[in-house]
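Student: Quick one: sequence plus predicted model below, questions after.
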Amino acid sequence: MELTFLGATGTVTGSKYLLKSGDKQILVDCGLFQGLKQLRLRNWAKLPVNPAQIDAVVLTHAHIDHSGYLPVLVKNGFAGKVYCSEGTADLCKIMLPDSAHLQEEEAEYANRRGFSKHNPALPLYTQEDAENTLKLLMPVSFEQDVDLGDGLTLRLSPNGHILGSAFVRIHDKKTSVLFSGDIGRSNDILMRPPVRIKQADYLLIESTYGNRRHERDDPQVKLAAIINKTVSRKGVLVIPVFAVGRAQELLYYIHLLKASCAIAGDTPVYLNSPMAVDATEIFNLYHGEHRLSAEQCRALFSTAHVVNSIEQSKALNEAKGPMIILSASGMASGGRVVHHLKAFVTNARNTILFVGFQAAGTRGAAMLDGAESIKIHGEYIPVRAHVELISNLSAHADYSEILDWLGGFEAPPKKTFIVHGEPVAADAMRRHIEEKLHWRVVMPEYLQTVQLT
């Protein structure tokens, strides 16, 4: 086997790993680069491998930094199967067309307002490209061996990050490789914990929180305090959320807070993300993967007013507080939340609350670093609103939780590759594994190729 790292090295985005075995070429994950401009430019660069020569793609999960490059791959000639869990397939059916729609919408907006350096500004891919991609999805069940041909076998195991998310294990008759994807948490309020894996010859492990431990405090307490302070100022609380995972978790927490009278029950809550609405409906189809009952799933829908149309979204920007708005994307890098930031970030009565990891180069990261202004649609908008973070709502395991999960291996892998982390976090994860487990650890570089023997 030969493994080439086409993404998620030195960054938490752009996950792509090319695995070669004999004449077979398998791409594990196919994500978009996000954040810093030099990373985003890679989305437009020619892929180092001809998409038409890739035999199959395997997805760990549906988040755009793991699946969002698929339509580009298809547009440029890929015609093989895209293997994934059933939940991931259902989520991709809403996420990839939505991603294409946002790109078309942003290109049209840039052309209409004239703030792009490109004339005309073009989307990376279209909704037609996304629809063509969906035809290639091949859902497979968890814990079932799937024949990829030429002696290669695939197995997916639940990893607890979001609906459908999986550990990906590929092996031939001699060697096995395990791709962690994004690892979930053992005590998540929604998702069931990641399954234990006992053996792999080679391991790729994520390191998003390789240098941090999540706070052990109950996030409900801090969330209630932030909501109540904003409501007391008659302000607007804007929460950028990932449409899959964090949106559902926040809705459930707000439901619990209202039910316990920890926050005012009449404070209006708006869910302004069509994709999050669709994802919440899918959530109700996979009770085996999460902890909520059917009744608790219904509570998610009753907690918020659903914002459907663009007109309704625009009207929210003219509304007065107090109110709570949940809107995608989670790093404020695109979607309807960008327009809400533009409307509300300039007022000191309001609060912007981040509840997930913010990659370098995103508006979320800039605001948490204390930026006095953020760039939106070609102009700089002053930041006067309160900026808050609840870090322990993340769907990623921290380094101590990952170390605990790694303790389930019966023997060390021959090599463990640290991926999906910014440089400081990835290096810290390396150090933790070397010092605590005494495993052989490697930090691969972008486009590096290694032999797995």
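Tutor: Received the coordinates, thanks.
Student: only C-alpha atoms for contact and neighbour calcs from this point on.
Tutor: Fine.
Student: Am I right that S176 is in contact with V168?
Tutor: No: assessed by Cα atoms under 8 Å, S176 is found out of contact with V168, at 10.3 Å.
Student: In terms of neighbours, single out the busier of those two.
Tutor: Per other Cα atoms under 10 Å, whichever of S176 and V168 has more neighbours is V168, with 24 against 21.
Student: need the next SSE after the helix or strand that contains that one, C-terminal direction.
Tutor: Using DSSP states H and E, V168 maps to strand 166-171. Per DSSP H and E, the first helix or strand lying C-terminal to strand 166-171 is strand 176-179.
Student: Now do whichever helix or strand comes after that following strand: which elements does it pack against?
Tutor: Downstream of strand 176-179, the first helix or strand assigned by DSSP H and E is strand 202-206. Secondary-structure packing of strand 202-206 (3 or more Cα pairs under 8 Å, 6 or more residues apart in numbering; DSSP states H and E): strand 176-179, strand 415-419.
Student: Would you convert these into CSV that also reports distance to L256?
Tutor: Shown next, in CSV, are the helices and strands packed on strand 202-206 (distance: least, Cα to Cα, whole Å):
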stretch, distance to L256
strand 176-179, 35
strand 415-419, 36
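Student: Against that first model, consider the following:
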Amino acid sequence: MATLTFHGAARTVTGSKYLLEADAARVLVDCGLFQGLKELRERNWGPVPFDVRSLDAVVLTHAHLDHVGYLPRIVKQGYNRRIYATDATRDLAEIILLDSAKCQEQDAEYANRKGFSKHKPALPLYEDRDVERTMKLFQPIPRGEWFTPASPIAMRFHDAGHLLGSNMIEVEIRNRPAPLRILFSGDVGRYDGPLYHDPAPPTECDYLICESTYGDREHPETSILDALAEVVLRSIKRGGVMLIAAFAVGRAQQLLYLFQLLKSADRIPDIPVYIDSPMACDATAVYREHHEDHDLSDGELDPAHPALGGRKVFLARSPAESKAINRTAGPAVIIASSGMMTGGRIVHHLKQRMPDPRNTIIIGGYQAVGTRGRLIEDHAPFVRMFGQDVPLRAAVEKIPGLSGHADRSDLLKWLGQLPHAPRQTFLTHGEPEAADALAEELRTTRGWNVATPQMGQKVQLD
């Protein structure tokens, strides 16, 4: 008998954790941090809903924080077995987890200094040393190669096209004459997404655990390259500098690749591009190392403009290098984190550049209500930074369609490649509206048996 328990990403888009059990084997698929609403974040601090010492293995789909960010916490509480992932996932996870530990430590220090925590003293969820212990447990596995994290559970990875090193996980429970087949989609990438390969077709399965982040939405059909070229050319006419807030891992590298494509095609001038983020610099080095994951079929790149480098691409790691960018008059591009402009080096650039109408702020992703990025997207006359109300006179432009997630049509296209309907499909990693909309579509148009499990629900897989 096999069972599956949904300890995360159930009726929400965060905290991915799926406990798969067969005979005496216990394997955790993903170990993500809850993010977003306070009621979700508080789950990170509650008791772990399973015995971490009883786990035989953890297997990861990819390196985003909502899929790996809880690993150091379970290691801190006694987990000491293998963590299986691709090489690229391991390398990106180290960058992301070290940054997460730093944020946890800074939050605890701030709470203690201001005295607002109910805990005396406030402590981080985990620290650098927990991350170091976590990284020693990683076991890299190539895609397409069967491995056995715990008998009778066998697994292999297939490219999900979502992030460098990202995978869907094919599973066989080999304790019966014909194996029980399970497929974890992970986060499914987009078709024709920049820099990444298309997601591999789903493998035939008895049970499917599929993400539904964009289950009720479509991405704009506008060409990302065309939209970016138009924005850049308008910005150059203004004569100033372009600021782009981008997530340090994934989005920054995609944007750099798009700029190099446009330069190679002579669609924009060879203007300087600055990556101003230590984390993005580290991630870019990982991307350069794992070039086997790159899909460069969007256009021809000339030798002067390689995908993730070139003579006018500058990586600013140190504070001094970041401050030196302030002297840049333009035209130029500055890519810095954080993605919603809530912190990081982008805030310093905004404070300097926002009052000048020659400059351009480019919105390249979703900006949540209440964030500084949302205020700028909504053209607020002033935006508060470092205790000052800074006037917003710079132009604000949007580049649609940069999400790394498959939209509704992409998900339906991906699922449509299955030769037979699974016995049961579980939709996870989506808000209720998105998951329910996709579930209804699959039930009514394809006759599938679809469920949207609740947090903590345990199901039997026959």
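Tutor: Yep, it's here. Since the structure is predicted, the reported quantities are computational estimates derived from the model, not experimental observations.
Student: from memory Y79 of structure 2 sits against V52, does it?
Tutor: Yes: between Y79 of structure 2 and V52 there is a contact at 5.4 Å, judged by Cα under 8 Å.
Student: residues touching the residue nearest in space to the middle of structure 1, list them.
Tutor: Residue closest to the average C-alpha location in structure 1 (Cα atoms, centre = their mean): H63, at 4.2 Å. Applying Cα atoms under 8 Å, 6 or more residues apart in numbering to H63 of structure 1 gives the contacts M95, V244.
Student: if you skip the residues just before and after it, what's nearest to the equivalent of V13 of structure 2 over in structure 1?
Tutor: Aligned counterpart of V13 of structure 2 in structure 1: V12 (TM-score structural alignment). Of all residues not flanking V12 of structure 1 in the chain, H420 sits nearest, at 4.2 Å (Cα to Cα, 6 or more residues apart in numbering).
Student: and R26 of structure 2, that one's in a helix?
Tutor: No: under DSSP: H, G, I helix; E, B strand; the rest coil, R26 of structure 2 sits outside any helix and is assigned strand.
Student: so who does the alignment partner in structure 1 of it touch?
Tutor: Superposed on structure 1 with TM-score structural alignment, R26 of structure 2 falls opposite Q25. Going by Cα under 8 Å, 6+ apart, Q25 of structure 1 touches L18, L19, Q53, I54, D55, A56.
Student: can you do 6 Å?
Tutor: By Cα atoms under 6 Å, 6 or more residues apart in numbering, Q25 of structure 1 lies in contact with L19, I54, D55.
Student: any chance you could map the helices in the stretch 201-350 of structure 1?
Tutor: 219-232, 246-259, 274-283, 294-303, 310-316, 337-344 (DSSP state H, counting those that start in this stretch).
Student: will you turn these into CSV that also has distance to V72 of structure 1?
Tutor: CSV is the format used below for the helices of the stretch 201-350 of structure 1 (distance: least, Cα to Cα, whole Å):
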stretch, distance to V72 of structure 1
helix 219-232, 38
helix 246-259, 27
helix 274-283, 21
helix 294-303, 34
helix 310-316, 27
helix 337-344, 24
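Student: Any idea which of these gets closest to G151 of structure 1?
Tutor: When the helices of the stretch 201-350 of structure 1 are compared by Cα to Cα, helix 274-283 sits nearest G151 of structure 1, at 34.5 Å.
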